[in-house]
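Enquirer: predicted model, plus sequence, below.
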Amino acid sequence: MKKTFYSNGKLLITGEYLVLDGAKAFALPTQLGQNLIIEDGENQKIQWKSYDSDGSVWFEDTILFTDITNYIPTETETVKNTLTTILYQAYLQNPEFINLNQGYNIQTELTFSRKWGLGTSSTLINNIAQWLSIDAFELLNTSFGGSGYDIACAQNDSPILYQLENGKPIVEKITFDPEYTNEIYFVYLNRKQSSKTAIANYNVNKNQNLDSSIAKNNLITQEVIHASTVESFRHAIERHEAKMSHLLETCTVKELLFPDFKGTIKSLGAWGGDFVMVISPKNPADYFFEKGFSIMFTFDQLILE
């Protein structure tokens, strides 16, 4: 019997890094995501095959049930080890998927390139949680780590405000449909940033007194989601970018890569890779193409509404 599960990808618009310490984050689920297809197998093993958005197989392996039940942590970060860690933590929440079955043939299918940083791991974790009827946020915490905003995006089909209160996720569905979305674009920077590495660096280097930074972030986040004009939206985004640049002690992406661009550019999620958000009155495709960045989406092409 075949079962199919689907989860949305994500973009974090405000609150990057600070969301880990309780700041409010504004995030947008994407139209692109990932499918998980489960079929019965045999021989006490999982035959796993993962497809990229172009139909190519980017990972294929066999995981024995005993690899999961007798799991031994390792610091070697291979795809198989990471996947086995996730399945082991899922097993702790719901051992019946191993104890009561003979095996599985499992496929994952991305509808975005796995290089884009739109949530390859979060969509997988949420799909596994759906399959096994377990808590996706707990599965994330025990396996991969992170704030969980990406899990909230995987589960919701509208913009969200996300916050951790005493370590517990608070998700608020909101409306974000201003008239100026035709001036918002998303450009891929041709490299994927490791969320785990970025978070580890933030935790090492962050200022221990974050209350002021979180308060300012929360005010700006409210300005962003309630901005009635593109000018006020752009101004709030630029303030957010400047304050995060100061907090992270690093240059903004515009300063580093696009100092001559006549418009607003904001890093999204882990600074240094994946997508940036661009605010421009005219389509900026030619500018970015000349700089070597050919993958660009309009707001309506990428964001789930």
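Expert: Perfect, thanks for sending it.
Enquirer: from here on, just use CA atoms for contacts and neighbour counts.
Expert: Fine.
Enquirer: give me the neighbour count for Lys254.
Expert: Neighbour count for Lys254, taken as other CA atoms under 10 Å: 18.
Enquirer: meant to ask about Ser280
Expert: By the measure other CA under 10 Å, the count of residues near Ser280 is 19.
Enquirer: equivalent analysis for Gln31, please.
Expert: The tally of other residues near Gln31 (other CA under 10 Å) stands at 18.
Enquirer: that one: what's it in contact with?
Expert: Counting by CA atoms under 8 Å, 6 or more residues apart in numbering, Gln31 touches 8-9, 301-304.
Enquirer: hmm, try it at 10 Å
Expert: By CA atoms under 10 Å, 6 or more residues apart in numbering, Gln31 lies in contact with 7-10, 111-112, 157, 300-305.
Enquirer: excluding its backbone neighbours, what's nearest it?
Expert: Sequence neighbours aside, Leu304 is the residue nearest to Gln31 in space, at 4.7 Å (criterion: CA to CA, 6 or more residues apart in numbering).
Enquirer: settle this for me: that neighbour is touching Asn156, isn't it.
Expert: Yes. Between Leu304 and Asn156 there is a contact under CA atoms under 10 Å: 9.4 Å.
Enquirer: overlap in contacts, these two.
Expert: The contact lists of Leu304 and Asn156 share 8, 28-30, where a contact means CA under 10 Å, 6+ apart.
Enquirer: secondary structure class of Leu118, three-state.
Expert: Following DSSP: H, G, I helix; E, B strand; the rest coil, Leu118 is assigned to coil.
Enquirer: typo on my end, Asn126
Expert: helix.
Enquirer: wait, it touches Tyr149, no?
Expert: No. Contact status for Asn126 versus Tyr149: not in contact, 11.7 Å apart, counting by CA under 10 Å.
Enquirer: okay, and the common contacts of the two?
Expert: Overlap of the contact sets of Asn126 and Tyr149 (by CA under 10 Å, 6+ apart) consists of 137, 155.
Enquirer: next up, a second structure to put side by side with the first:
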Amino acid sequence: MIKEFYSHGKLLITGEYAVLDGAKSLALPTRYGQKLKVTTIEAPMIHWRSLDVDGAVWFETTFQLEALKKPSEQFRDCGEVEQTLVKLLRAARKLNPEFLQNEQGFEVETELEFPRNWGLGSSSTLINNLAQWAQVDAFQLLWNGFSGSGYDIACAQNNGPLIYQVLQKQPVIEKIAFHPPFYKNLFFVYLDKKQNSREGIARYRSVIDQKDQLLSAVNEITRALLKTQSLADFEALLNHHEELISKTIQLPMVKSELFKNYSGSVKSLGAWGGDFVLVTGNEESPTYFKEKGYTTIIPYQQMIL
């Protein structure tokens, strides 16, 4: 028997960091995602293989299902990827005790549609795919084993833009229509500088002061973005958001550090200083960034569902 699952990648346009405290945030599922294929085999074992966007194997392991019932020390000498995988499988079993309890085993293959270093959700798409396979709640699987707001799980599960919020430790998802008429003026530029989101969250937690004011301001920007019909108004909102988060986490804005002379807006996405930024511009904008050494520039309509 073969089962196949799929999850979309993610980008957070508003509410980075503040989404952790209940801010209404604009989240966009991407056209790029991750597949998971599960094939039943007779032997009570798991043979796991992960493929990158080029089809090359970047991770592979085999272990007996019985090992999942034994103490974690058995995997102590394994690499970080395998330890994380085992942690996820065990967390899924706790949510669904019938998962991986039969005498059959599985060949599992994952396949990314984007480079792992892009930061579009190689982990969140895996978690959501595993949750579908195990028939458990993906948000609980995330929060039981890791941390984060869960907006990436919401993106993994949806086919279009959404407003995401966490209220009383529960995800609140509002599907929306977000089709800016100036979409041809929007690009995503990859900075090729991977950031640790856990470190960014820790910094935010250590410096956050007037939380209520921050949440109110982010909510207002998010609502205004949904109604904006002009590029100039859109840019003003992006700039205001950048200034707000910069002041909150006490870090300089990406534009002021890397693109001071750029005429359009540059908006950080997710953990500041790495992965993608959203920029506004025109048909000549890609040339500007390429000349500065940033060669991965993806138009809005190519990235977003």
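Expert: Cool, got the structure. Everything quoted here is computed from the prediction, not taken from an experiment.
Enquirer: TM-score of the superposed pair?
Expert: The TM-score (TM-score structural alignment, normalised by the length of the first structure) is 0.95; 303 aligned residues with a CA RMSD of 1.6 Å.
Enquirer: re the thing from before, now the buried members of the contacts of Gln31 of the first structure.
Expert: For the contacts of Gln31 of the first structure, a neighbour count by 16 or more other CA atoms under 10 Å gives the buried set as 7-10, 111-112, 157, 302-304.
Enquirer: related to what we said a few turns ago, JSON lines for the contacts of Gln31 of the first structure, including distance to Leu20 of the first structure and secondary structure?
Expert: Listed next are those as JSON lines, based on distance: CA to CA, whole Å; DSSP: H, G, I helix; E, B strand; the rest coil:
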{"residue": "Ser7", "distance to Leu20 of the first structure": "22", "secondary structure": "strand"}
{"residue": "Asn8", "distance to Leu20 of the first structure": "21", "secondary structure": "strand"}
{"residue": "Gly9", "distance to Leu20 of the first structure": "19", "secondary structure": "strand"}
{"residue": "Lys10", "distance to Leu20 of the first structure": "16", "secondary structure": "strand"}
{"residue": "Thr111", "distance to Leu20 of the first structure": "28", "secondary structure": "coil"}
{"residue": "Phe112", "distance to Leu20 of the first structure": "26", "secondary structure": "coil"}
{"residue": "Asp157", "distance to Leu20 of the first structure": "23", "secondary structure": "coil"}
{"residue": "Asp300", "distance to Leu20 of the first structure": "29", "secondary structure": "helix"}
{"residue": "Gln301", "distance to Leu20 of the first structure": "29", "secondary structure": "helix"}
{"residue": "Leu302", "distance to Leu20 of the first structure": "25", "secondary structure": "helix"}
{"residue": "Ile303", "distance to Leu20 of the first structure": "24", "secondary structure": "strand"}
{"residue": "Leu304", "distance to Leu20 of the first structure": "24", "secondary structure": "coil"}
{"residue": "Glu305", "distance to Leu20 of the first structure": "26", "secondary structure": "coil"}
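Enquirer: break down the stretch 201-305 of the first structure into its helices, ranges please.
Expert: Under the criterion DSSP state H, counting those that start in this stretch, helices of the stretch 201-305 of the first structure are mapped to 211-226, 230-248, 253-257, 285-290, 299-302.
Enquirer: sorry, back to before: of the shared contacts of Leu304 and Asn156 of the first structure, closest to Val278 of the first structure?
Expert: Leu28 (14.9 Å; CA to CA).
Enquirer: nearest spatial neighbour of that closest one, skipping sequence neighbours?
Expert: Pro159 (4.8 Å).
Enquirer: number of nearby residues for that neighbour?
Expert: 25.
Enquirer: one more: the one 4 residues further on?
Expert: Gln163 of the first structure has 25 neighbours, counted by other CA under 10 Å.
Enquirer: whereabouts in the second structure does stretch 180-192 of the first structure align?
Expert: Per the alignment by TM-score structural alignment, stretch 180-192 of the first structure matches residues 182-194 in the second structure.
Enquirer: do the same with stretch 51-63 of the first structure
Expert: Counting by TM-score structural alignment, stretch 51-63 of the first structure sits on residues 51-63 of the second structure.
Enquirer: need the residue closest to the centroid of the first structure.
Expert: When CA atoms, centre = their mean is applied to the first structure, the residue found nearest the centroid is Gly119 (4.0 Å).
Enquirer: any buried residues in stretch 230-237 of the first structure, and which?
Expert: Applying 16+ other CA under 10 Å to stretch 230-237 of the first structure flags 230, 233-237 as buried.
Enquirer: how big is the offset of the top strand by length along the first structure relative to the second structure?
Expert: Assignment by DSSP state E gives strand 25-40 as the longest strand of the first structure. In the superposition against the second structure, strand 25-40 of the first structure averages 0.4 Å from its aligned positions (mean CA distance after the TM-score superposition for the first structure).
Enquirer: in that strand, what's buried?
Expert: 25-38.
Enquirer: contacting residues for the residue nearest to Ile13 of the second structure when sequence neighbours are not counted?
Expert: Nearest residue to Ile13 of the second structure, sequence neighbours excluded (CA to CA, 6+ apart): Leu26, at 5.4 Å. If you count contacts by CA under 10 Å, 6+ apart, Leu26 of the second structure has them with 11-16, 19, 151, 161-165, 174, 176, 178, 218-219, 221-223, 225-226.
Enquirer: ok, now how distant is the residue sitting furthest away from the middle of the second structure from Met1 of the second structure?
Expert: No residue in the second structure sits farther from the centre than Glu42, which is 35.0 Å out by CA atoms, centre = their mean. Glu42 of the second structure sits 11 Å away from Met1 of the second structure, going by CA to CA, to the nearest Å.
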